[in-house]
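[1] Pasting the sequence and the predicted coordinates here, then a few questions.
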Amino acid sequence: MKTALKQTGAPEESDQPVAQTKDKVWFGGYLLFLIALGGLYYLVSLRFLGLSEGAVVWVLRLSRGAFILTLILGVAKASDVYLIGRIEDPVPRYNLRRIQKLIVALLMAFTAVTMWSNWYTTVVSLGLISLILGFALQTPITSFIGWIYIMVRAPYRVGDRIKIGSATGDVIDVSYLDTTLWEFGGYLSTDHPSGRIIRFPNSSVLNSAIYNYTWPVFPYVWNEIIFNVGYESDLDFVAKTMQEVAEEEVGEAMMERIRVYRELLAQTPVDALEVREHPSVLFRISSNTWLEAIVRYLVHPKEAGRVKTRLIKKLLAKLNAAPDRALFPKGNAR
């Protein structure tokens, strides 16, 4: 599976990210603030500022908590620039930043609470609060579990084209509680963006089938074009013409995709003998008085509409050039 994933596309060359000027400013600010907090803590602990005992305890807690919070933010910033920023694939980079923000928020919240109370008491209190909220917020918690499932099992990623329930679209955001799709198709008759946004709770992935049209190992789907032709047509000519036109449009790219597809199928019990490297033409009896001539080919789902439009134009031009061999419905017989 990993070998096939590497074959689906050549890696893009990119420079390893380095700290930009604004990042260096942030790092410098964090460092200066940490030094200032450390100095304040040291002076107060030695009673150099002449504060009362109650004020000393309060300032020590505050400076210690602020020091830890600043340290958390600094480490998060450094990991974002020097670790996560080095990942070339934008999808895992996006997911890791989501996870990092969640961890940072939890650590900061825990630190802020423990500034004013004993950490053991805080843990017990948080446990009781979590138990109460668990009953009151079952749906959001289930959606959060769905987000963890999406991160671990990756049924889809940002940029994938999916269908879940009646919703179909390109994933543009996966938050902690819901997923946002840029709808395609919808009320339109073609596979084009409708302009509408679909948002559904992440809990849906736990009890719904997910159709992923662009999973990274093999981001292609089968597509077909159907023409009605008469029984008196030269079927060999129609089949040859349709196959030649389709091969001219998608032939070389399709051969490479089929090679990867066969390697994937070889790892399963599925019989791969019927998987052809070239576009295929089939004939089927229609429910009316015509035959259906079908050309089937492999295409990237986000290119399906444009490829189909080009193929229809070329097919019609070739077939209409021989009206005595390719008989189409005419007039009121359409």
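    Good, I have the coordinates.

[2] CA atoms for contacts and neighbours, from now on please.
    OK.

[3] Could you give me the buried positions within the helix or strand harbouring residue 120?
    Secondary structure assignment for residue 120, by DSSP states H and E: helix 119-136. Neighbour-count burial for helix 119-136, counted by 16 or more other Cα atoms under 10 Å, picks out residue 122.

[4] So for the following helix or strand past it, what gets flagged as buried?
    For helix 119-136, the succeeding helix or strand toward the C-terminus, using DSSP H and E, is helix 138-153. Applying a neighbour-count criterion of 16+ other Cα under 10 Å, one finds 140-151 buried in helix 138-153.

[5] Could you do stretch 241-261 as well?
    241-243, 245-247, 249-251, 254-255, 257-261.

[6] Ok, stretch 291-308 next?
    Neighbour counts over stretch 291-308 (16+ other Cα under 10 Å) mark 291-302, 304-305, 307-308 as buried.

[7] where along the protein do the helices fall?
    2-7, 21-45, 53-82, 90-114, 119-136, 138-153, 235-265, 304-320 (DSSP state H).

[8] just checking, what packs against the second one?
    With contacts taken as 3 or more Cα pairs under 8 Å, 6 or more residues apart in numbering; DSSP states H and E, helix 21-45 sits against helix 53-82.

[9] just how off-centre is the helix it packs on within its chain?
    Its chain's C-alpha centre and that of helix 53-82 lie 35 Å apart, by Cα atoms, centre = their mean, to the nearest Å.

[10] what is the orientation angle of that helix with helix 21-45?
    In terms of direction (axes from the mean of the first three to the mean of the last three Cα atoms, to 10 degrees), helix 53-82 departs from helix 21-45 by 160 degrees.

[11] Please find the angle between the direction vectors of helix 53-82 and helix 90-114.
    Using the same axes, to 10 degrees: helix 53-82 against helix 90-114 is 170 degrees.

[12] ok, and for helix 53-82, which residues are buried?
    Within helix 53-82, the residues that count as buried by 16+ other Cα under 10 Å are 56, 59-74, 76-78, 80-81.

[13] same question, stretch 185-203
    185-186, 191-192, 200-203.

[14] measure it end to end?
    24 Å (Cα to Cα, to the nearest Å).

[15] Need the contact partners of that stretch.
    Under the criterion Cα atoms under 8 Å, 6 or more residues apart in numbering, residues 139, 142-147, 167-169, 176-184, 304-305 lie in contact with stretch 185-203.

[16] from the chain's centre, how far out does that stretch sit?
    15 Å.

[17] Take this one as well and set it beside the first:
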Amino acid sequence: MDALRELLSDPTIIKLMKLLLWIGITVAVVTFFRRSARKRIENTVFRYKTQKLIEILGYIMIILLVVMFVTVDNVRDYTIIIGLFTAGLTFTLQELILSIAGSFYIFAVRVYKPGDRIEINGITGDVIDIDSIYTTLMEIGGWVSSDNYSGRIVKISNAYVFKGPIHNYSLDFPFVWDELNILITYESDLEEAKTLILHEANEMLLAYTRASTAKWEELVERYYIENAALEPSLAVKLTDNWMQLNLRYITDYKRRRMTQQDLFERIESVFKAKGQAVYFASTTLQLLKIPEVDVRMHTPQT
């Protein structure tokens, strides 16, 4: 008994017992939170990430306890160690902290939501999921042309909402301006071509023009922005080979490709119906006449 009392009165043994006690408490707390996360969180991915985060924090706390009990002897030193550790942990996990903060910012400020089409960090796609760390996109573009899905699922850290611009195609004003260039020859009737193009564009895009007008009026009231012309318009440009008619119009942000295709087919149809009035242009080559060469053959005399 005397040996046991002497052993228990040893400061080193006391510190060791305290260390083991705090490690036991830490392990118990980590186990409790891991089990709670497993029971309460339904999303498999988020549950897995949460459990891993709790484990990592538990290991860090155990390491911190060991360092403190081995090297520190007074409360003041405890405070210094904790401060330094907190600063180091914050620096190491700054991306994770920014990602979690970004998720709250996205939902609070309504930067974007599932279903929106956005461009962030140079990647364009439709938002299909937002969790506490990542925004998941169905990529548009990449190795395919126009506004088509590439088939790749892209995960982008939510921290990027603080690092650069975010282009939202559907927030507040779900329409975009697009352009279609129609090339006609100089022999074509320019005024007739302009009339035909604007007539087809106005007729086909009437629903988009009306819907976008109502949305634009709401936008003007909400933001400091000037009014804009939403009806289809034409601009003519003269080149060395043809006259370029630039048709500018507004359309739904998800139907840009189809709208352009439908417009071109309708315009081509009315041009053909006009016969000799309007001709589509293509690159022309001018062949210069080769000078005549007089070649005479003389038979040598014997």
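    Alright, I've got the coordinates. Predicted model only: the values in this text are computed from it and were never measured.

[18] between the buried residues of helix 138-153 of structure 1, which is nearest residue 3 of structure 1?
    Closest approach between the buried residues of helix 138-153 of structure 1 and residue 3 of structure 1, by Cα to Cα: residue 151, at 21.9 Å.

[19] residues touching the closest one, list them.
    Per Cα under 8 Å, 6+ apart, neighbours of residue 151 of structure 1: residue 95.

[20] Need the counterpart of it in structure 2.
    Aligned counterpart of residue 151 of structure 1 in structure 2: residue 107 (TM-score structural alignment).

[21] Residue 297 of structure 1 is in contact with residue 281, isn't it?
    No - counting by Cα atoms under 8 Å, residue 281 is not a contact partner of residue 297 of structure 1; they are 9.1 Å apart.

[22] ok, which stretches of the stretch 151-300 of structure 1 are strands?
    Counting by DSSP state E, counting those that start in this stretch, the stretch 151-300 of structure 1 has strands at residues 161-164, 167-174, 178-184, 193-201, 210-212, 221-229, 280-285, 291-299.

[23] matching residues in structure 2 for the first one?
    Against structure 2, the aligned range for strand 161-164 of structure 1 is residues 117-120 (TM-score structural alignment).

[24] thinking again about what came up before, could you dump the strands of the stretch 151-300 of structure 1 to TSV with distance to residue 327 of structure 1?
    Formatted as TSV, these follow (distance: least, Cα to Cα, whole Å):
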stretch	distance to residue 327 of structure 1
strand 161-164	38
strand 167-174	37
strand 178-184	35
strand 193-201	35
strand 210-212	38
strand 221-229	5
strand 280-285	14
strand 291-299	10
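
[25] Out of these, which is closest to residue 332 of structure 1?
    strand 221-229 (14.2 Å).

[26] Would you check the span in structure 2 matched by that closest one?
    Using TM-score structural alignment, the partner range for strand 221-229 of structure 1 is residues 176-184.

[27] average distance between the matching stretch and structure 1?
    After superposition onto structure 1, stretch 176-184 of structure 2 sits on average 1.2 Å from its aligned residues (mean Cα distance after the TM-score superposition for structure 1).

[28] can you pull the buried residues of that stretch?
    Within stretch 176-184 of structure 2, the residues that count as buried by 16+ other Cα under 10 Å are 176, 178, 180, 182-184.

[29] what does stretch 315-322 of structure 1 give?
    Neighbour-count burial for stretch 315-322 of structure 1 [16+ other Cα under 10 Å]: 315, 318-319.

[30] ditto for stretch 94-105 of structure 1
    Residues of stretch 94-105 of structure 1 classed as buried: 94-97, 100, 104 (neighbour count, 16+ other Cα under 10 Å).

[31] Residue 301 of structure 1 maps to what in structure 2?
    Counting by TM-score structural alignment, residue 301 of structure 1 corresponds to residue 253 in structure 2.

[32] dump the residue contacts of the residue lying closest to residue 253 of structure 2 once chain neighbours are set aside.
    Spatial nearest neighbour of residue 253 of structure 2, excluding adjacent residues (Cα to Cα, 6 or more residues apart in numbering): residue 175 at 5.0 Å. Applying Cα under 8 Å, 6+ apart to residue 175 of structure 2 gives the contacts 169, 212, 250-253.

[33] Verify the stated contact: residue 295 of structure 1 with residue 228.
    No - contact between residue 295 of structure 1 and residue 228 fails when scored by Cα under 8 Å: they sit 11.9 Å apart.

[34] Make sure residue 209 of structure 2 is actually in contact with residue 216.
    No - the pair residue 209 of structure 2 / residue 216 is not scored as a contact, 10.2 Å apart, by Cα under 8 Å.

[35] and stretch 3-23 of structure 2, which stretch of structure 1?
    So stretch 3-23 of structure 2 sits over no part of structure 1, by TM-score structural alignment.

[36] Buried residues of that stretch, list them for me.
    Under 16+ other Cα under 10 Å, the buried positions of stretch 3-23 of structure 2 are 19, 22-23.

[37] Turn those into JSON lines, including distance to residue 58 of structure 2 and secondary structure.
    Listed next are the buried residues of stretch 3-23 of structure 2 as JSON lines, based on distance: Cα to Cα, whole Å; DSSP: H, G, I helix; E, B strand; the rest coil:
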{"residue": "19", "distance to residue 58 of structure 2": "14", "secondary structure": "helix"}
{"residue": "22", "distance to residue 58 of structure 2": "12", "secondary structure": "helix"}
{"residue": "23", "distance to residue 58 of structure 2": "9", "secondary structure": "helix"}
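
[38] Kindly indicate which of those lies nearest residue 30 of structure 2.
    Nearest member of these to residue 30 of structure 2, counting by Cα to Cα, is residue 23, at 10.5 Å.

[39] got a list of what the closest one touches?
    Here residue 23 of structure 2 is in contact with 62, 65 (Cα under 8 Å, 6+ apart).

[40] how far away is it from residue 65 of structure 2?
    From residue 23 of structure 2 to residue 65 of structure 2 the distance is 7 Å (Cα to Cα).

[41] Minimum distance to residue 160 of structure 1: which of the helices of structure 1 has it?
    Nearest to residue 160 of structure 1, of these and by Cα to Cα, is helix 90-114 at 9.8 Å.

[42] Can you list the neighbours in contact with the closest one?
    With contact meaning Cα under 8 Å, 6+ apart, helix 90-114 of structure 1 is reached by 65, 68-69, 72-73, 76, 80, 84-85, 87, 122, 151, 157-159, 175.
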